[in-house]
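J.: sequence below, structure please.
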Amino acid sequence: MRFTVTLSPELFFDFDIRAIRKITRREESNMSDKFAPSPPQTYDPVAGEGSSKKRYVRFLISLSTNFMFLLALYNAVISVFLPNQVQQITEASGGDKVAVLAVIMTVVSIFTFFDQPLAGALSDRTRSRFGRRTPWIVGGTFIGGVALAMVAHQTTIIGLTLFWVIAAVALNMAQGPLSASLPDRVEERRRGVASGFIGAAQTGGGTLGIIFGGWIANRDLAAGFYFFAVGIFVVSLASCLFNREQSSEGMPREPFCWKTFFTQFWVSPTKYPDFGWAFAGRFVMFLGYQLIVNYQLYILRDYINLSKSDSNVIIGVMASIQLVMLIISAVVSGYLSDKLQLRKPFVIISSIIMASAYLFPLFMQNEISMLIMAGVIGLGYGCYMSIDMALMTQVLPEKGANAGKDMGVLNIANKCPQMIVTPLGAFILSVTTSYSAVFIFAIAMVVLSACLIVPIKSVK
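T.: All right, here's what the predicted structure looks like:
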C-alpha cells in the first residue's frame, strides 16, 4: 500500500507502509539538500566554441544595448529634461528652481531607495518559463515607459513628481534583475571584458542621452520624453527576445519566510568586509559624481553665465567629448584588466583622474574649462564604470548565490547619493552662494572613494 503527501511544489514524501522506516531515514538524509540555497542559474560559459560563443556575443550585445538606452534615459531626464521642465513651471508659477528640483529628486530617491534589491531578491525566487529576470525587465520597462510619457504632459510640480516617481520605481525594478544578468551568465575570469563593454555602454548611453537631451530640449521637450518612453520598452523586449533566458520553473528554492526575506537585505560588513568596502567606495564616488551631473545645466547657466539655449548646446558638446574618451577608456581598461587579472588599481586610478577633472572649472570659470573637464571625466569615468562592475561581482557574498538581491543592494550605493546630492547641493549653494564649494566637495568624495577600495583583500 502506497500514498503520496505533497508539502510543497519542491518537496514530497512517498511512503511505503511496509518499509516506512527505511524510506523515512532516506528522506531525512536528503532533507538538507532539499532546503539548501539554490545556486545561481547557469548558462553556457564564455569560453565555449561555436554556437556557445555566438550566444555569449549576442548576450553581451543585448545587455550592453539595454544598459546604454536605460542610462541614456536617466541622464537625459535627470540632467536636461527635468531641469528645463522645472524651470518652465517655476518661471510661470513662481519658486526657486534649485530648491524645487532638490525636492523632486529627494522624493523620487526615497521611493526608489530599496526597489532594486527588492526586485533583485524577488527575481531570484521567480519561477517562470521565461526565466527569473525577464518578467521583471519587460514588465518594469513597460510600466516605466507609460509613466514617463505622462511626465511630458505635466504643468504642475505635484504632477511632474508623481509620474516621475512611478516611472523611476518601475525602471529601477527592471534594472535590479538586469544587473544580475552579468554574474548569472559570465564566468568570473572573463568579467573584465564583459564589464568593460557594459560599462562603455552605460557611460556612452548616459553621454548620448545628454547630447540628445540638449538637442531636443531646444526643439520639442515632450518629444524627448516620448522617444525614451517607447524606446526603453522596445529595446528591453528585443533584448530579451534575442537573448532568451532559460526557464526557471524547475529550479529549487527555499520555503518562503517573510522575516528571512527582509532580513537578507542586510549584508554584514563584518562578515563580508570586502562587500562593505566596495559598497562604501561606490557610495562616495557617486555622491561626488552625481553632485556635478545633477547641477551641470545650472552650472553652465549660473557659474559659467551662459544663456538657456547656449547651455543646452554646450552640455551636448561636453557630452560628445566625454563620449569619445569614455568609450576608448572603458574598452581598453576592460581588456587590460582581464589580461592582467587586476581590478583594484584600475578603480583607484580612475577615481584620481575624475577628481583631477573637477580642478579645471574650479580654477578656470569659463567654457573651455568645462570642455576639458568633460574629456578628463570621460577618461576616468569610463575606466571606473567598466572595472567597478567586475570588481563588484567578485565581492558578492556566498559567491553570488543570491546575485539578484546582492547586486541590488550594491546598487543602493548608486541610488542613495541621488537622494542626497540634490538637497546637499542646494544646501551648499545656500551657505556658500558659490559653485566652487560644490566642486571642492565633489573632489573630496571622489578621492575618498579611491581610499575605500584599498582595503579590499579578495580582489587584486
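J.: could you use CA atoms for every contact and neighbour count after this?
T.: Noted.
J.: where's the spatially closest residue to Ala450 that is not a sequence neighbour relative to Gln394, distance?
T.: With C-alpha to C-alpha, 6 or more residues apart in numbering as the criterion, Ala450 has its nearest non-adjacent residue at 4.6 Å, and that residue is Ile348. Using C-alpha to C-alpha, to the nearest Å, we find Ile348 at a distance of 16 Å from Gln394.
J.: which one of those two is surrounded by more residues?
T.: Counted by other C-alpha atoms under 10 Å, Ile348 and Gln394 do not tie: Ile348 has more neighbours, with 24 against 19.
J.: quick one more, to check against the first:
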Amino acid sequence: MTTPTTPQIPTASASASIGAEPLIDTAVHEPTPTEAFRAQASPRRGFVFFVVLAMVGAGAAQMSAALLTLTLKATELDADAATTIISISSGIAGLLTLFALPIIGSLSDRSRSRFGRRRPFLFAGAASFTLGGILLITAPNTWMFVAAHLFITIGFVATGIVTIALIADQLPPNRRGVASAFVSLGTPMGALLGTAIALPFGADLVPLVGIPTALAVIALLVLAVVIRDPQFEERRASRSLREMLGIFWVNPITFPDFAAVFTSRMLVFSGVAALNGYQAIYLLMNIGLQPAELGGAILLTVIVNTGVSLAVAPAIGRLSDHLGVRKPFILAAAVILGAGLVFAAMAPDFGVYLIACGVVALGQGVYFAVELALATRVVPDPENPAKDLAIIKIADNLPVSIVSALAPAILAIGVGATGGQNFAALFVIGAASAVLGGFAILFVRSAR
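T.: Got it, this is the predicted structure:
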C-alpha cells in the first residue's frame, strides 16, 4: 500500500514565505497554519466523496446496531429484560460519548504525528469498530454486551469528529454547505445501506453485525489513505490540569451563539432519540410485529427516512445558501419533526407509523441541510475546530443518556397493574423537546 502523503506545514511565523510572493502583509496578518495548508495544497479529487463514504460506513455500523442488532442481542440474552438492558447500555454509552467527544477532538487538534492531525484517529476508529463488532456477536452476558456497545460508540465518535474537522480544515466556508449536508446524512444513508445488505441473513447476528462493521472499517481506511492531512512542525506546550479540564467547556457567556446552537441541537436530538432508541421495542410491543418481521420493518423505516431526507436536504441546502439564512429552516425543521413524533405516537398500525416516519424524515432532512453549516460558523477557535465541533456533537449524544434515564419513568405513566409501556407519552414529550429546540436557535445573533 502506498504511504499516505502528509504535507509539511510550517508555523504561522514562517508561513509567509510560501510561494513567490507573500500571502498577505505580515504586519497586519500572518497566515495561520491551516490557511497556509489551504494555499499550499488543495484537497485531493473526490475529497468530499471519501469523507461522506467514511461517515456512511460508520453510520452503517452504528445505526444498524442502534436500530436492530442491539435489540436482537439483548432479546437473545434476556427477552424479559431487553428494554432494561438496552437502557443501561445506551445510558453508559451516552455518558462515555460526553467525555470521548471533546477528548478525541482536542487530541486530534493537538496531534503532531508524522501521519497528520486527523489520519491517526481514522485508524483508531476502524480498530474500535472491529473490536465492537466482534464483541457484539460473541457477548455471553450484559456486561460484554455493554462493552461491545462502547467500542462501536467510540468508533462512531471518532469518525464523526474527524469528518467534520476535515471539512473545516480543508474547505473554505463558502464550500462547506453541501459537504456538511451530506456528512449529516451519512448516518441515515449508512443505516439504509447496512440494513439492506444484511437483511437477507434473517436473525443471524454474524452477517447482521459483520457486514456493516466491515463497511465502516474499509471506508475509514480508504479515507485515511487518500486524504492530504497537514503535519504541523511546531510543538504544543504541555497543558495544565485546568487547561485539560477546559476542553469540556465553552463559556456560554463569552460565546452565546455557540451555546444557543448547542442547546437547540440537544433539544431537537432529544426528540430523535426518543424515537430511534425505542423504535424496535415499540414495533414489537405496540404495533404487534413479530421478531422475524422486525428486520424488514426497520429496513422500510430506514428507506423512508433516508429517501425523504436525501430528497429534501440538497435542495434546502442550496436554497439556504442562496437566501443567506439558516435559522428559519431550523425552526421549521423542528416543528415538522415534532409533528411527526406526535403522529407516530397515535399510529394504530405499521402503515400509519411508516407515514409518521416520513414526516419525521422531512424534518430531519431540512435540519441536516443547514444546521451543521451554521455550527461551523460559531466555533470559538476556527483554527482548531475539532474540539469545539466535538462539543457541538455532544448535543447529538447527550440526549441518548437523558432519554435513557427518563424513559422508564415516562413509559410507566398511566400504566396500571396490567403492565405495558406508554410509548405515546415518550414520543409526545420528545416532540415538545424538538419544537423547543427549534425556537432556541432564534437566540443566535451572529448569523441569520
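J.: related to what we said a few turns ago, and the residue nearest to Ala450 of the first structure, helix, strand or coil?
T.: With DSSP: H, G, I helix; E, B strand; the rest coil as the basis, the three-state label of Ile348 of the first structure is helix.
J.: so what does it match up with in the second structure?
T.: Residue pairing (TM-score structural alignment): Ile348 of the first structure is matched to Leu331 of the second structure.
J.: tell me the spacing between its match and Ala219 of the second structure.
T.: Leu331 of the second structure sits 34 Å away from Ala219 of the second structure, going by C-alpha to C-alpha.
J.: ok, Gly430 of the second structure next?
T.: Noted for Gly430 of the second structure: a distance of 33 Å to Ala219 of the second structure, by C-alpha to C-alpha.
J.: the two: which is more packed in?
T.: Legend: neighbour count by other C-alpha under 10 Å for Gly430 of the second structure and Ala219, higher for Gly430 (26 against 21).
J.: alignment lookup: that one to the first structure.
T.: Alignment note (TM-score structural alignment): Gly430 of the second structure maps to Ala442 of the first structure.
J.: Val284 is in contact with its match, correct?
T.: No. Between Ala442 of the first structure and Val284 no contact is recorded; they are 9.1 Å apart, counting by C-alpha atoms under 8 Å.
J.: residue in the first structure matching Lys393 of the second structure?
T.: Taking TM-score structural alignment, the alignment pairs Lys393 of the second structure with Asn411 from the first structure.
J.: which strands and helices lie in contact with whichever strand or helix holds that match?
T.: Following DSSP states H and E, the helix or strand that holds Asn411 of the first structure is helix 403-432. Other helices and strands packing on helix 403-432 of the first structure, by 3 or more C-alpha pairs under 8 Å, 6 or more residues apart in numbering; DSSP states H and E, are helix 97-112, helix 115-125, helix 157-185, helix 273-294, helix 367-393, helix 435-453.
J.: compare those helices and give me the one nearest Glu245 of the first structure.
T.: For Glu245 of the first structure, the closest of these is helix 157-185, at 9.6 Å, according to C-alpha to C-alpha.
J.: check the mean deviation of the closest one from the second structure.
T.: Its aligned residues in the second structure lie a mean 2.3 Å from helix 157-185 of the first structure after superposition (mean C-alpha distance after the TM-score superposition for the first structure).
J.: tell me what angle that helix forms with helix 115-125.
T.: If you take axes from the mean of the first three to the mean of the last three C-alpha atoms, to 10 degrees, helix 157-185 of the first structure sits at 40 degrees to helix 115-125.
J.: counterpart of Ile366 of the second structure in the first structure?
T.: For the record, residue 366 of the second structure is Val, not Ile. So, by TM-score structural alignment, Val366 of the second structure is matched to Cys383.
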